[in-house]
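A.B. asks: No sequence on hand, only this structure:
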C-alpha cells in the first residue's frame, strides 16, 4: 500500500486547472496516484513528493501547498490587491493608450508598453497556454493564449492588452468566489480550538489538541470551546453546539453526558474526559465528509463535463471557419475575419460553463453543513430535490425513542401504587428491553427502593414476558399477547389505551391481573409541522414503517399527519415496502436511525439518518444525515436541494445564452475582442453571484 498524504492547495481558480494540476502530479516518478479535490482545495498524494515538487507541478497557476489548513478567505479588495501584476498591467495600458492618442497611431514606444503590459498581466496565462499547446490540450487558457498572440500578429495591441487584463481580473474574481463558496468548510475548521488545557495530577498544562489522547482529562472554562469529543466528568453547563447539530438554542449538559469538539461552553466550568482523538471527532468527520461531498459530482455536472469535452474543440473549429471561410469564399478581408475568429475563441472560453455547477454544489453542501444537514455529495443533493415519497421509521425518528409511562391502572385494591411499581421493577430489573427501562426509571424517580424484594425462580420467555416468585407469591409480567385469559374489564382498558398509541404491560399475581401500565414513545413536537411543510412542497405521499402494533402505528400516523402507515414489519418487510413504493411513485427517501433500518435505507433512493451527531455508523452509512434531532431540517434540505437544481439550470442557461448572443454578432461582423472578453467575464460573474445566493437559503 503506497504512502498516503493530504495537503491543502491555495490558488486553484478553476476545475480545468485542478485537472491539469492532478495530471502534472501523476507524471512525477515518485507519485503513484494523485486526487485533487477542487471543491475543498485539497490534494491527496499516494507516494512520496516534496511540497516544492508539488508547487512546481502547479507553477502554471502559482499554486501554494501547505500541510496544515490555513484560512485563505480574503476580501475582494485584498484578493485583487494580492494580484499586483494586474494593477501594474492596467497602469501600463493606460499610459500606452495616452501615448497612442498623442501619436495618433501605434508607435514603437506604445507597442513596447502594450507588450510589457501583456507579459506582466498574463505571464501565468501564457505559461499554462504554451504548455497546453505543446501537449495539444485545449482549455480556456489555451484559447486565450491563441487569441492574444493572434491579436498581436494582426497589430491589435490595445485590445490584446485589455483582453489579458480583463481575463486576469476575471480569474481573480473567480478565485475570490470559490473562496466564498468554500467558506462554510473554513468556518467549520475554525470552530475547533488549536490548544487544550490538559489536567495531569491536578496540574493544568496547555497542549496542542492533536496531542490529546483518549482518556485524558481537559478543563473547559466558561466561554471556551470544547477541544475534543468527550464526556463531562465534573461540573455542568450549557453548550452552543449549533455548528455540529444545527440547533439554534444552547443545550444543557451535566455529568456523564457527551460534548462535541467545537461546542462553545456557557457560564459553567467543566472537566471533560476525552473519548476521541482530534482526527476522529465528530467535527473532524463532518469536515472530511463535507470536503469529499463537495468533490462528488452531481449528474448535472457530469453532463457539463461531457459537454465541455466537445464544446471546446467545436469552438476552435468555428473560430477557424470564421477566420478563413469568408475571405476564401467571398474575397473579404483576411485581417477583419481573422480578428473575428480570435474574438470567437475568446467568447467561446468555457470557464463560465465549467464553474456553473461546481460552485453551486460547493456552496449548497457547505451551507447545509453549517445548518446541521450533512449531504454526502452532489448526486444525493440532486436526488433529494426529486423525491416523491418520504418513508419514516417510528422509534427515534417521528418519536423521541425514549419510552415513558403515560398511564396505569391498578385492579387489585390490596396493592398500593408503591407496591405495584416496586414489584414490577423487581421483575424487570434484569431485562434490557426499553419498556423495562421505562418502568425502572419511573419507579426510581417516584418511590423509595425496597432492597428486600428478591425474585426467585426467575424465568424470562422471549416474546412472552417474565415470571418469578416474590415472598412465595407467583408473578408474571409481559404484553397482553402473553396471556390468553385476560379479564373483560382489563381487555377493555387495553383496547382504549392502544388506540391512543400506547404499548401495554400487564402485571399478574397467581393468574389474576393486578394492574396494567401504559407506555408511550412520545411523538416529536415538530413532527406534524414537518409533515405539513412537506405537503406545502408538494410531497403528499408519506408513510410510517414500523415494527409496532397496528393501533400504535395508527395513533402515531394520525397525530403526526403522515398519510399512510404499515405496522408489525420486520426489517426485510420494510425493505420490500420501500421497493413497492419505488415502483408505485418513483424516487423514495427513507428516514431512520441509519443502523436498525439498514435494509430499507439501502433500498431507498436516498437514505436519511436522524440525529447523527456522534454516531459514526450513521455518518458513514447514510446519504444524508440530520445532525440534530430537528425534523424541521428535512423540509429545509428539500428546499435547498430544489433551489440548487434551479440555480444550476439557470447557470448553464446563462453561460451558454450569453455566449450564443455574443457569437451571433459574428454574422454582421460586429464581434470584437472587447465584447468577447466582457461576455465571457460577464457570464462567469453572473453564474458565480447566482450560485452564492444559496448562502441565504
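C.D. replies: All right, it came through fine. All values derive from a computational prediction rather than experimental measurement.
A.B. asks: make it CA atoms for all contacts and neighbour counts henceforth
C.D. replies: Noted.
A.B. asks: number of nearby residues for the residue nearest to residue 588 when sequence neighbours are not counted?
C.D. replies: Of all residues not flanking residue 588 in the chain, residue 389 sits nearest, at 4.9 Å (CA to CA, 6 or more residues apart in numbering). Residue 389: 22 surrounding residues under other CA atoms under 10 Å.
A.B. asks: hang on, residue 389 packs against residue 541?
C.D. replies: Yes: between residue 389 and residue 541 there is a contact at 5.0 Å, judged by CA atoms under 8 Å.
A.B. asks: residues in contact with residue 67?
C.D. replies: Counting by CA atoms under 8 Å, 6 or more residues apart in numbering, residue 67 touches 6, 7, 8.
A.B. asks: Regarding the last one, what is its secondary structure?
C.D. replies: Judged by DSSP: H, G, I helix; E, B strand; the rest coil, the three-state class of residue 8 is strand.
A.B. asks: Relative to residue 44, how far out is it?
C.D. replies: 9 Å (CA to CA, to the nearest Å).
A.B. asks: cool, the second one as well?
C.D. replies: In this view, residue 7 and residue 44 are 6 Å apart by CA to CA.
A.B. asks: Also the first one?
C.D. replies: As judged by CA to CA, residue 6 and residue 44 stand 4 Å apart.
A.B. asks: you'd agree residue 458 is in a strand?
C.D. replies: Yes: looking at residue 458 with three-state DSSP, it is inside a strand.
A.B. asks: Look up the closest residue to it, ignoring the ones flanking it.
C.D. replies: Among residues not flanking residue 458 along the chain, residue 468 sits closest, at 4.3 Å (CA to CA, 6+ apart).
A.B. asks: Next, the one you found: secondary structure please.
C.D. replies: Per three-state DSSP, the local secondary structure of residue 468 is strand.
A.B. asks: let's bring in a second model and compare:
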C-alpha cells in the first residue's frame, strides 16, 4: 500500500552544492505534510523527495521560496528542462552529471542509509521502481549526451556557493575598484562621506547575492556562511569600519568563486567517466550504415566500430577480430585480444581491426552506465568520518556564534575593554565561525577516492567501505576463480595398458571428453595435443552423474571418469590406486580411461594459480593483512594451492554456510575488519557476512555490481592491495583535512582573543582553509597513476 500512495521525485537544484543548502532545504521540507523522505546528492545537485503525489507542487514552491530554482530531473540529461543558476559552498558549472536515487528514506537522512554501519543491512537498498516519470527509471542514460553547455550568459561569473548567482564580472570588478577607492580615501584622510559612499556602493555591488541568501538563512534559523557574513559586514558598517567592510565583502565574493572552480575539478573527474562512451555509433539500418545516437539504439542492432574508435555500447562480436583497450573499465594496462563471440563493453577502445557487434545492452544499462550509477549512489552514502563531521558542525557553529556574542560583551562590561574594539573582534569570530572547510573536506576526499578507484577498475559502493578498508586485518579468499584461474588444464597423461598406443588411447579419451560438460573432461578435450587428433565415433553415449561418461567405440565399451567409478567397476588395481593417490596428494584432479577389463590411461588436470594471485597475497601480507583460503575442494588440493600461493591459513571441504561461519568467527572481537573475496553464488553468504565483500570479475555482471560492496571489474586479485593502499591514503587525507580545517580556526580564535585578529585575515583563513582541504582531497585523483 505504501508504494502505491507515495512516489519519489528527483529534483535537480543547481544552487545545491554543499551542506549550507542541504540544511535550508531540510528545514523547509522535512516537516511538510506529505513529505516522508529526503535524499541529498550534493555532488550531483539532485534531491530525491519521497512524497504523496498531491504535494509535489507545494514541494517545488517551498524550494523556490528559499530562492532556489528546482527542476524536475528525468535522469537522461545533464542539463535539466529549465535553465537554472548555480550557487554556494561548492559552486560549479554543469561538469557533473546527476541522477535521482530511488531510495525513499522515511527518516530524512541525507545519506539515505540509516543503519549502514551494520554490515548485515548493507545490501538492503529498497529501490522503488514504480516512481513517477520525473524520477527517471534509468539514471545513467544521459551519460552519452556528452558535455552539455550551461545556459549561462557570457557576462556572468561562475556560480556562488550560497544559492543564487554571483554578480556579473563588471559588478564584481566595479565593487572591487570602489572598495579599493574607499581604502585609499580613508588612508589619505580624504572626505569621510566619499569613504562611506564608495564602501556602501562596493558592498551593494559585490554583496547583494550574499545578503539575499543570508536573509533567507536567517528566516529559517540557519547560521550559514552567508548569514554570518551578512551580519559581520553590516555590523562593521555600523561601527564605522567602512573600507574594511567593503573589502571583506569583495574578497569573500571573489574567494567563493575561486573555491567553486576548485570544486569543479572533483565533478569533472566523475564527469570524465561519464564521457567515456561516444554520443553516436554507426548502426546498420535497412542495409545502410548510419550514425545514430546511442540512446536510440535498440537491443540486437548491428553496430560497426572502426579501428581507434571508442565503443559506444556493450555487444558481442559477430564479424572481425581486434584488440581492445579495456583500461577505462578494468584498469588493465594491456589490451585484450577479441574474436568472434567475445563481448566488448561501452567506453573501451577498439585498437586494431574493424569489428561489427550485436548490441546486448541498451545505453542506460551498459556495464559503464551501471558503474557510473553506482559511483553516484556511493556519493550519497556518507562515510563514518563524514557523518561525524556533519554532526560536529551542527553544534560547532552555534557555539562559536555564542562565543562571538560573549566576546563583544564581557571584556567591555567586566574588564574595561573598548566596546568598538571588542565588537570588531567578535565580528572576526563570526566570519571564521562557519565550518565550510571542515564540512567540505570529507565529501571531496571520498569522491576523489571513489573516482580514483573506478579508474583502476575497482568499483566501491560507498565511502563507508573505502574508509573501513584501512582497518582490514583478515581477507578470506575463495579458491576456484579467485586464487586459481577457475579452468582446469591437463597437466599429464600416463598410458597404463600396453595393448594400446598412447595416441590411440588419447583419441578415445578425447572423443568421450568432447561430449562431456565436466571441467576436467573439457581440459582433456582442449589439451594442445588433442587438436591434432581426429575424433572417433561414439555410440550409445551415456553421462553418469557424479561418475563420468561412457560409450561404445568400435566393438568395445569405454569409460572416462573418476577413481571412485573405477573402484565400482572393479578395474582399480593396487598400482593404479597408488598413482591416483600420489596425483591427488599433489593437488591434481584425476580422470581415468577404462574399458571393461582395466584402467588404460590416467589423466591429471589442475586449476592453475594465477601469477597475480601469488603477488597479491604477498602484498597483502606486507600490508599486515592475514589471509585465509576457504574452499569446497578436497583437502589435498587445497593444501597444494595454499602452499604455492602463500596464504596464511586454508580450510577445505566447506559448504557455503560453513564459509560464512568462519568469516563470522574471524569477526569475533569486533575490532578487525574482515574482507571476503569470491566470484560464485556459493560465496554469497560469506560475502554478505564480511565487513567488506569483494566480487571478482564483475565486468558485465549485473548481480556482482549491484550486490558487492567492492566490485573488481576483472579477475586480477592485485586490485585488493591497491584498494587497501587507496583506503589508507584516503584515511590519511581525511585526518589531514580535518586537522587543517580545525587547526586554522583554532589559531584565529587565539589571535582574536589576543586582540590581533582582523576581518581581512578571517576571510582569507576561512576560504583559504576550504581551498587547502579541496586541493588536498583532489590529490587522490592521481592515485591510480602513481600506485598501480
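C.D. replies: Yes, it's here. For clarity, every value in this text was computed on a predicted model and none was experimentally measured.
A.B. asks: Pull out the buried residues from the contacts of residue 67 of the first structure.
C.D. replies: 6, 7, 8 (16 or more other CA atoms under 10 Å).
A.B. asks: now those residues as a markdown table including distance to residue 609 of the first structure?
C.D. replies: Shown next, in a markdown table, are these (distance: CA to CA, whole Å):
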| residue | distance to residue 609 of the first structure |
| --- | --- |
| 6 | 28 |
| 7 | 30 |
| 8 | 30 |
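A.B. asks: how far away is the residue of the first structure most remote from its centre from residue 510 of the first structure?
C.D. replies: In the first structure, residue 472 marks the outermost C-alpha relative to the chain mean, sitting 60.7 Å out by CA atoms, centre = their mean. Between residue 472 of the first structure and residue 510 of the first structure the computed distance is 10 Å (CA to CA).
A.B. asks: Also residue 66 of the first structure?
C.D. replies: Distance of residue 66 of the first structure to residue 510 of the first structure, given as CA to CA: 76 Å.
A.B. asks: quick one: which of these two has more around it?
C.D. replies: When residue 66 of the first structure and residue 510 are compared for neighbours, residue 66 comes out ahead with 14 against 11, by other CA under 10 Å.
A.B. asks: Contacts only, for the more buried one.
C.D. replies: Here residue 66 of the first structure is in contact with 7, 8, 9, 51 (CA under 8 Å, 6+ apart).
A.B. asks: hmm, 6 Å instead?
C.D. replies: Taking CA atoms under 6 Å, 6 or more residues apart in numbering, we find residue 66 of the first structure in contact with 7, 8.
A.B. asks: The one 3 residues further on now?
C.D. replies: For residue 69 of the first structure, no residue meets the contact criterion (CA under 6 Å, 6+ apart).
A.B. asks: Residue in the second structure paired with residue 674 of the first structure?
C.D. replies: Matched by TM-score structural alignment, residue 674 of the first structure corresponds to residue 760 in the second structure.
A.B. asks: and the gap between that match and residue 740 of the second structure?
C.D. replies: Taking CA to CA as the measure, residue 760 of the second structure falls 19 Å from residue 740 of the second structure.
A.B. asks: need the strands for the stretch 151-300 of the first structure, in chain order.
C.D. replies: 195-200, 203-208, 217-220, 230-234, 237-240, 251-253, 258-259, 264-265, 270-274 (DSSP state E, counting those that start in this stretch).
A.B. asks: Next, count neighbours for residue 568 of the second structure.
C.D. replies: Neighbour number of residue 568 of the second structure under other CA under 10 Å is 10.
A.B. asks: that's a helix at it, yeah?
C.D. replies: Yes: using three-state DSSP, the assignment for residue 568 of the second structure is a helix.
A.B. asks: Can you point out the helix or strand that includes residue 520 of the second structure?
C.D. replies: Element membership for residue 520 of the second structure, per DSSP states H and E: helix 519-525.
A.B. asks: can you list contacts of that helix?
C.D. replies: 488, 489, 490, 510, 513, 514.
A.B. asks: mean deviation (superposed) between that helix and the first structure, please.
C.D. replies: Here helix 519-525 of the second structure, set against the first structure after superposition, deviates by a mean of 2.4 Å using mean CA distance after the TM-score superposition for the first structure.
A.B. asks: so that helix corresponds to what in the first structure?
C.D. replies: Counting by TM-score structural alignment, helix 519-525 of the second structure pairs with residues 434-440 of the first structure.
A.B. asks: In that stretch, which residues are buried?
C.D. replies: Buried residues in stretch 434-440 of the first structure, counted by 16+ other CA under 10 Å: 435, 436, 437, 438, 439, 440.
A.B. asks: again with stretch 617-632 of the first structure
C.D. replies: Residues of stretch 617-632 of the first structure classed as buried by neighbour count (16+ other CA under 10 Å): 618-632.
A.B. asks: so how far is it from its chain's centroid?
C.D. replies: Centre-to-centre, stretch 617-632 of the first structure and its host chain are 10 Å apart (CA atoms, centre = their mean, to the nearest Å).
A.B. asks: Not counting it itself, show me its contacts.
C.D. replies: Contacts for stretch 617-632 of the first structure (CA under 6 Å, 6+ apart): 245, 372-376, 530, 594, 607-613.
A.B. asks: What about those, which are in strands?
C.D. replies: Of the positions in these, 373, 374, 375, 607, 608, 609, 610 sit in strands, assigned by DSSP state E.
A.B. asks: what do we get in the second structure for the last one?
C.D. replies: Across the two structures, residue 610 of the first structure finds its equivalent in residue 696 of the second structure, going by TM-score structural alignment.
A.B. asks: Please look at its match and residue 681 and confirm they touch.
C.D. replies: No: at 11.7 Å, residue 696 of the second structure does not count as touching residue 681 under the criterion of CA atoms under 6 Å.
A.B. asks: Which one of those two is surrounded by more residues?
C.D. replies: Set residue 696 of the second structure next to residue 681 and count neighbours by other CA under 10 Å: residue 696 wins out with 26 against 10.
A.B. asks: which residues touch that one?
C.D. replies: Listed by CA under 6 Å, 6+ apart, the contact partners of residue 696 of the second structure are 678, 679, 712, 715.
A.B. asks: picking that back up, I'd like the contacts of helix 519-525 of the second structure as TSV, with secondary structure and neighbour count appended.
C.D. replies: Listed next are the contacts of helix 519-525 of the second structure as TSV, based on DSSP: H, G, I helix; E, B strand; the rest coil; neighbours: other CA atoms under 10 Å:
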residue	secondary structure	neighbour count
488	coil	21
489	strand	23
490	strand	22
510	helix	25
513	helix	24
514	coil	16
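A.B. asks: closest to residue 651 of the second structure among the residues you listed?
C.D. replies: Within these, the smallest distance to residue 651 of the second structure is 20.3 Å, found for residue 488 (CA to CA).
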